[in-house]
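Peer 1: after the sequence you'll find the predicted model.
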Amino acid sequence: MSLKLGDQFPNFQLKTTIGDIQLHEWLGDSWGILFSHPADYTPVCTTELSRAAKLAPDFAKRNTKLIGLSCDSLDNHHGWIKDLQAYSGPNFQCTGDKCKIIPHGEFAFPIIDDSDRKLAKELGMIDPAEFDNKGLPLTARAVFFIGPDKKVKASLLYPATTGRNFDEILRLLDSLQLSAKLPIATPVDWKVGDKVMVPPSVKDEDVQKFFPQGVQVKNDLPSGKGYIRMAQV
């Protein structure tokens, strides 16, 4: 399976650290981020999941649920969670703006048991250059952004050797959520509060409807084409 932007994300039946779940039902009306890591009890993955757990309040404010995956068993996951908590310090579980400290041995989000590598293969997340001590391939560092309509809105794929930047994951999520509400695009290095771009596909007669505060058009390009239009939202 090769998931493309706009494809329906499969409604997998998953075995996780919070019990068996059906992915779509668990997500409900939320956005979702499913991200894989090569293996439990590994250094880079420990930094990544600890960072993601620390950011649980930020994802909750964005109505987004996180779920992790690796080619390890639930027993391994539960043991590793204790290391994650010790490494990162207190974790929080959040619903909207309400957060509570997670008891020892629990975690900010579920982790999927993919010890048979079924999901990793189906979703194209196998890293051909990385193997465990049994010679079996490990998962790459994939990230799938799933919209409330259960469609793929974005995806990222890193090799096992490179840890992800969760600030960028949050930035991308902010861009996706804003562009789902308004006909905009976000320019290079954009972050919340910066001006957005109004694409050429937005007709002049619709600009006032979506951007009553007006847009700024860059007219001094050599081409003379006013295709760069910026607005504050």
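Peer 2: Structure's in. What do you need?
Peer 1: please count neighbours and contacts with C-alpha atoms only from this point.
Peer 2: Noted.
Peer 1: tell me how far the most centrally placed residue in the chain lies from Gln8.
Peer 2: Taking Cα atoms, centre = their mean, the centroid of the chain lies closest to Ile33, which sits 3.7 Å from it. Counting by Cα to Cα, to the nearest Å, the separation of Ile33 from Gln8 is 14 Å.
Peer 1: here comes the other one, which I'd like you to weigh against the first:
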Amino acid sequence: MTAPAARVAETLQIGDPAPNFQARTTMGVINLSDFRGRWLVLFSHPADFTPVCTSEFVALTRASDRFEALDCALLAVSVDSLYSHLGWIKAIRDAFDVTVSFPIVEDPSLIIGRAYGMISDRSPDAATMRSTYFIDPEGIIRAMICYPATIGRSVEEMLRVLAALQRVDADNVVTPEGWHPGDDVLLPPHQDQAALLREIDDPRWFHRSQADRKAG
């Protein structure tokens, strides 16, 4: 495994370049940079053969065509070895009739986990690793979600966040609470006094919505 560039006394933030790495996966050796040009959801899980992680992998595989429709790849990572990953994939297939459709990275040295802040340098183990990173086609981290090891992620929320990121990139709009594709979008706030004063008769000048032109 090739380590990502070291980040000294620094926390990974939205807007940062995603640290690159090269590692073995269940689908061969990959570089994170291989995914440039399309969206990527990179997500960590605490351990193979655990109930919460298994539920997530089954759900993500069943939803993989929906991520593909958004031109988004999925990439998992955990501290377990490649051989543990392979055994788990077989167990999932045998138990749930689901074949995991995305690569799983091995990170036994925690190099990737620590570079991304998935696990603290002070953590004695990897039990806290259940983080999700939404990486755009330029390799920039656009959103991050972190859960404790005991709580499973929502695949629907992952898809919603991805769709919202793509929607705001397409036009000068922002998305409201609970937005889903097809819902009304919001216009960004005015950036100058003249534009603001033209809206003086609109009591909702600070919350301007419009039908989503891309709906349907």
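Peer 2: Nice, I can see it. As the structure is a computational prediction, the values presented were derived from the model and not from experiment.
Peer 1: hey, where'd the strands end up in the second structure?
Peer 2: Here the second structure has its strands, by DSSP state E, at 22-25, 28-31, 39-44, 72-78, 104-106, 131-135, 141-146, 185-186, 209-210.
Peer 1: so where is the first one in the first structure?
Peer 2: Aligned by TM-score structural alignment, strand 22-25 of the second structure corresponds to residues 13-16 of the first structure.
Peer 1: how big's the offset between that stretch and the second structure?
Peer 2: After superposition onto the second structure, stretch 13-16 of the first structure lies on average 1.1 Å away from the residues it aligns with, using mean Cα distance after the TM-score superposition for the first structure.
Peer 1: could you list the residues in contact with that stretch?
Peer 2: The contact list for stretch 13-16 of the first structure (Cα atoms under 8 Å, 6 or more residues apart in numbering) reads Asp20, Ile21, Gln22, Leu23, Leu74, Pro110, Ile111, Ile112, Asp113, Asp114.
Peer 1: the last one maps to what in the second structure?
Peer 2: In the second structure, the residue equivalent to Asp114 of the first structure is Asp107, according to TM-score structural alignment.
Peer 1: what about that match, distance to Val79 of the second structure?
Peer 2: Asp107 of the second structure sits 4 Å away from Val79 of the second structure, going by Cα to Cα.
Peer 1: who's more crowded, these two?
Peer 2: Shown here are Asp107 of the second structure and Val79; by other Cα atoms under 10 Å, Val79 has more neighbours (25 against 20).
Peer 1: surely that one touches Pro46?
Peer 2: Yes. Using Cα atoms under 8 Å, Val79 of the second structure is in contact with Pro46, at 7.4 Å.
Peer 1: what do those two both touch?
Peer 2: With Cα under 8 Å, 6+ apart, Val79 of the second structure and Pro46 have common neighbours Ala126.
Peer 1: contacts only, for the residue nearest to Thr46 of the first structure when sequence neighbours are not counted.
Peer 2: Among residues not flanking Thr46 of the first structure along the chain, Leu84 sits closest, at 6.2 Å (Cα to Cα, 6 or more residues apart in numbering). Applying Cα under 8 Å, 6+ apart to Leu84 of the first structure gives the contacts Thr46, Leu49, Ser50.
Peer 1: what number of residues lie near the last one?
Peer 2: By the other Cα under 10 Å criterion, the neighbourhood of Ser50 of the first structure contains 23 residues.
Peer 1: ranges for the helices of the second structure?
Peer 2: Secondary structure of the second structure, counting by DSSP state H: helices at 51-62, 64-69, 82-96, 111-115, 155-170, 193-197.
Peer 1: I'd like the ones you listed laid out as a markdown table, including distance to Phe35 of the second structure.
Peer 2: What follows is those, written out as a markdown table (distance: least, Cα to Cα, whole Å):
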| stretch | distance to Phe35 of the second structure |
| --- | --- |
| helix 51-62 | 18 |
| helix 64-69 | 13 |
| helix 82-96 | 20 |
| helix 111-115 | 16 |
| helix 155-170 | 16 |
| helix 193-197 | 41 |
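Peer 1: Pro137 of the second structure is nearest to which of those helices?
Peer 2: Among the helices of the second structure, the nearest to Pro137 of the second structure by Cα to Cα is helix 155-170 (10.6 Å).
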